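Student: just a sequence and a predicted model for now, questions to come.
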Amino acid sequence: MHNRVLFMIRGKLGDSLVAYAVARAYIDRHPDQEIHLLLRRDYAPLIAHERGFQLLPFGSRIEMILRLLWLRIRGVGFDAFVVLLGFGKPVRMAARIAGAGRNIYLDGRFADVFSEFPARWDPDTIEGPAWEAAHLLDSGISRPERLFVESLAARNTAAPGAPIAVVPIANELRKNLDRASLASLLEWLSRRHPDARLWIVLNPGDRGADAVFPDSLPANVEVKRFRTLLELISLLQQTSRYCGTDTGVFHVAAAMGIPATVFFGPTQPLKIVLPRQPGTEWLRLEVLRNDHCEVKSCTQPMCLHQAIANITAKPCASVLERTPQGCPLRAHPADSLARNSPAGSLVR
């Protein structure tokens, strides 16, 4: 019996939400236990109003260590410390300071401190590693099949006909739309939803944000900028749908219960989208299936731009000859790039 458990979630935005879904499954099964949850301070607004645990936000690794040290000095001990998401030396240090009876990590790389870790590593699903680790603590815990944060969803005030959030930038050039593909997407959405307002939602600090806008925007299109997570949540709660490339923002929208269309270029849709996420569809070139592209230097992702061109019936501005030498598309005939994966053709 574990009376006091410490979970660590220390990673990127979308991964953190998925790891929280694993923690949430454990919390709901053990309402009698005292649960503490370490989470980056920037992401605290996502779950600040959730119940059943004590949130321990931190802004830096030093603050995280100091929080744990203060708990130790106060005599707050843990029966188990479970890392659901986190890598690097701070993880080992946190385990030593927490002084829990059981230390559980994602794999065996810190075996000198974490004596327990799953027998298998599940790299092909976004929730797998966290669930495998939590499974050692409770073998009956359910594997998350969708994202949903009740307190976040309660903030969603969008009525029918609310704006559609178009998110063309992912802070990584190989995952960004270009001017031509964004213009085509806006025109396609306007035809598909003739009465809808379209909000281009982006962080002006993201790479490529200043180069994505078409020369002119239609009357039904408005640019909405955010710089903080709270500002992003405030924008999303007024929208009826997410449509874009940023998977971190997609995960926030999904947790809020917002339907979504996600465009994939180099990354794996079956790894990013949980298998039973309501109201979610994704689009990717058929030839790429669920394979991951390792070409990090790409700045003109034809895979993404062509997928947009395929649904909008507009020409793709990117050309195969300008892709990096290692681009997976180079191994396929040009005419095979004209097809996106049919809905439901790829399943876990």
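Tutor: Perfect, thanks for sending it.

Student: only C-alpha atoms for contact and neighbour calcs from this point on.
Tutor: Fine.

Student: got the buried residues for the helix or strand harbouring Val166?
Tutor: Element membership for Val166, per DSSP states H and E: strand 164-167. Across strand 164-167, burial judged by 16 or more other CA atoms under 10 Å covers Ile164, Ala165, Val166, Val167.

Student: for the residues you listed, which one is nearest Ile9?
Tutor: Among the buried residues of strand 164-167, Val167 lies closest to Ile9 (CA to CA), at 25.6 Å.

Student: quote the end-to-end distance of stretch 251-270.
Tutor: Taking CA to CA, to the nearest Å, stretch 251-270 runs 14 Å from one end to the other.

Student: over to stretch 54-65?
Tutor: End-to-end distance for stretch 54-65: 17 Å, by CA to CA.

Student: who touches that stretch?
Tutor: With contacts defined as CA atoms under 8 Å, 6 or more residues apart in numbering, stretch 54-65 is touched by 34-42, 44, 48, 67, 90, 93-94, 97.

Student: at which residues are the helices of the stretch 151-300 of the chain located?
Tutor: Per DSSP state H, counting those that start in this stretch, the stretch 151-300 of the chain carries helices over the ranges 179-192, 229-236, 247-255, 269-272.

Student: in CSV: those, plus mean neighbour count and distance to Asn290.
Tutor: CSV is the format used below for the helices of the stretch 151-300 of the chain (neighbours: other CA atoms under 10 Å; distance: least, CA to CA, whole Å):
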stretch, mean neighbour count, distance to Asn290
helix 179-192, 18, 22
helix 229-236, 18, 28
helix 247-255, 24, 15
helix 269-272, 20, 6
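
Student: relative to Thr157, which of the ones you listed is closest?
Tutor: helix 229-236 (9.3 Å).

Student: and the closest one, how far from the chain's centre?
Tutor: With CA atoms, centre = their mean, to the nearest Å as the basis, helix 229-236 stands 15 Å off its chain's centre.

Student: ok, and here's another one to check against it:
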Amino acid sequence: MKRILIVRTSAIGDVVFASPFAAALRRTHPDAHIAWLIEPGIDGLIAHDPAVNERILWPKSEWRALWKQGRRMEVLRRVLALRKRLHAGRFDTAIDLQGLMKSGFLAWLSGAPRRIGLGSREGSQWLMTEAMPRGGDPARISSEYLHLAQQLGLDTGEFMPSLHLAPAAEAQALERLASLGLAPGGYAVFAAFTTRPQKHWTNAGWQRLAPLVQQRTGLVPVLLGGPADREAAARIAEAAPNIVNLAGATGLGEAAALVRHAGALVGVDTGLTHMGIAFSVPTVALFGSTCPYTVTGRDNARVLWLDLDCSPCRRNPTCGGRFNCMTDIGAEQAMVELAYVLEKKP
């Protein structure tokens, strides 16, 4: 492999999980040119990865908006422009880590003569020259990417998620901390928000945990999230005045830097939580309807999962909206796990 294209366009957590795959490619093929096809906004996660030579952006949201507007010919022009861009890369190998039709189509569009698909489905397997089943120990973080790396004979090394921040994002985060009177390591990130209601913890849980964290560890709770999380964050913060609410106030790069400099992190199944493990921050992950891993690979990271009979249900809850897998997690339980990881060395 001399010119390699990784296709993993989204989402934040999945890009974090996939990050060690690029490093394994680089160790095995130190002289290769490695590109990563990814969506704008998420691309900052790999922008400073020493294993990746270039980012190629797939503006999915723009294409979708044009399609909804009925501008089919413009979409076709965009597709052909991306095809030209990819062909100019002269990739001999494209590796689809997503395994969906959209990602398989992008790998095929690259023109790479060798196209490897991980768990290819939705018909994307017919666009691959090699479709490899997902495998590995599902309890281990990044297991499916590790399994693929092993099947390809790559030097897997430690194979743990890792992120490399932009200096500007790091400086911005440190400046914000100073403005809030917070020191690096002097706060605990609460990563409370994600994409589906069955993955959320309760407002009351966060509100009870916040004073416990500050009283027992001295860490100030800092709530992070995106612009869409502002209202939910305000509801949590209104009954927990010791929380510093930064939901919607930071971009992804600054949020990642705030995670990196945190003294601890408690979060649900969301990208920011997985970043905590990537940065080796003492982390407690609260899982219920999903359980992507229970083996974190870090002594200072633990998963709190009740292992109910109906869990993980993923996208098909059977509890009628009760979500006991999350609502039954108590603040004291979370605090016990947090005290444990704080005692462990990275």
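Tutor: Alright, I've got the coordinates. Only a predicted model underlies this, so the values are computations on that prediction, with no experimental measurement involved.

Student: superposing both, give me the TM-score.
Tutor: The TM-score (TM-score structural alignment, normalised by the length of the second structure) is 0.75; 307 aligned residues with a CA RMSD of 3.5 Å.

Student: ok so, going back, the strand holding Val166 of the first structure aligns to what range in the second structure?
Tutor: Mapping strand 164-167 of the first structure onto the second structure (TM-score structural alignment) gives residues 188-191.

Student: what's the average distance of that stretch to the first structure?
Tutor: Comparison of stretch 188-191 of the second structure with the first structure after fitting gives an average deviation of 1.4 Å (mean CA distance after the TM-score superposition for the first structure).

Student: residues in contact with that stretch?
Tutor: Contact with stretch 188-191 of the second structure is made by 213, 219-225, 258-259, 262-268, 270, 272-273, as judged by CA under 8 Å, 6+ apart.

Student: separation between Asn203 of the first structure and Ala133 of the first structure?
Tutor: From Asn203 of the first structure over to Ala133 of the first structure the distance is 34 Å, taken as CA to CA.

Student: ugh, typo on my part, it should be Asp32 of the first structure
Tutor: Note on Asp32 of the first structure: its distance to Ala133 of the first structure, by CA to CA, is 21 Å.

Student: quick one, which of the two is more surrounded?
Tutor: Ala133 (26 against 12; other CA atoms under 10 Å).

Student: shouldn't that one be within a helix?
Tutor: Yes: in this structure, Ala133 of the first structure lies within a helix as judged by DSSP: H, G, I helix; E, B strand; the rest coil.

Student: checking Gly44 of the second structure next. Helix, strand or coil?
Tutor: Strictly by three-state DSSP, Gly44 of the second structure counts as helix.

Student: hang on, isn't Glu222 of the first structure packed against Leu186?
Tutor: No: Glu222 of the first structure lies out of contact with Leu186 (CA atoms under 8 Å); the separation is 11.0 Å.

Student: name the residues contacting each of the two.
Tutor: Taking CA under 8 Å, 6+ apart as the criterion, Glu222 of the first structure and Leu186 both touch Leu198.

Student: count the residues that sit near Arg241 of the first structure.
Tutor: 25.

Student: what about the strands in the stretch 1-150 of the second structure?
Tutor: All strands of the stretch 1-150 of the second structure, identified by DSSP state E, counting those that start in this stretch, fall at 3-7, 33-38, 54-57, 93-96, 114-118, 130-132.

Student: next, the mean deviation of the third one compared to the first structure.
Tutor: Looking back up the chat, that one is strand 54-57 of the second structure. Mean for strand 54-57 of the second structure is 1.7 Å (mean CA distance after the TM-score superposition for the first structure).

Student: so where in the first structure does that strand end up aligned?
Tutor: The aligned range for strand 54-57 of the second structure is 54-57, by TM-score structural alignment.

Student: chain center to that stretch: distance?
Tutor: 21 Å.

Student: in it, what counts as buried?
Tutor: Neighbour-count burial for stretch 54-57 of the first structure [16+ other CA under 10 Å]: Leu55, Leu56, Pro57.

Student: from Arg83 of the second structure, how far off is the spatially closest residue to Leu86 of the second structure that is not a sequence neighbour?
Tutor: Counting by CA to CA, 6 or more residues apart in numbering, Leu86 of the second structure lies nearest to Ser110, which is 4.9 Å off, once chain neighbours are set aside. Distance check for Ser110 of the second structure against Arg83 of the second structure: by CA to CA, it reads 6 Å.

Student: wait, what's in contact with whichever residue in the first structure pairs up with Thr93 of the second structure?
Tutor: By TM-score structural alignment, Thr93 of the second structure lines up with Ala80 in the first structure. Ala80 of the first structure sits next to His2, Arg4, Val5, Leu6, Ala100, Gly101, Arg102, Asn103, Ile104 when contact means CA under 8 Å, 6+ apart.

Student: let's see 6 Å
Tutor: Applying CA atoms under 6 Å, 6 or more residues apart in numbering to Ala80 of the first structure gives the contacts Val5, Ala100, Gly101, Arg102, Asn103.

Student: of these, which is the nearest to Phe110 of the first structure?
Tutor: When these are compared for distance to Phe110 of the first structure (CA to CA), Asn103 wins out at 10.1 Å.

Student: residue in the second structure matching the closest one?
Tutor: Using TM-score structural alignment, the equivalent of Asn103 of the first structure in the second structure is Arg115.

Student: likewise for Arg67 of the first structure?
Tutor: Looks like Arg67 of the first structure aligns to Leu82 there (TM-score structural alignment).

Student: what about its match, neighbour count?
Tutor: Leu82 of the second structure, neighbours per other CA under 10 Å, totals 19.

Student: do you know how far it is from Asn53 of the second structure?
Tutor: Per CA to CA, Leu82 of the second structure is found 18 Å from Asn53 of the second structure.

Student: how about Cys291 of the second structure?
Tutor: Note on Cys291 of the second structure: its distance to Asn53 of the second structure, by CA to CA, is 33 Å.
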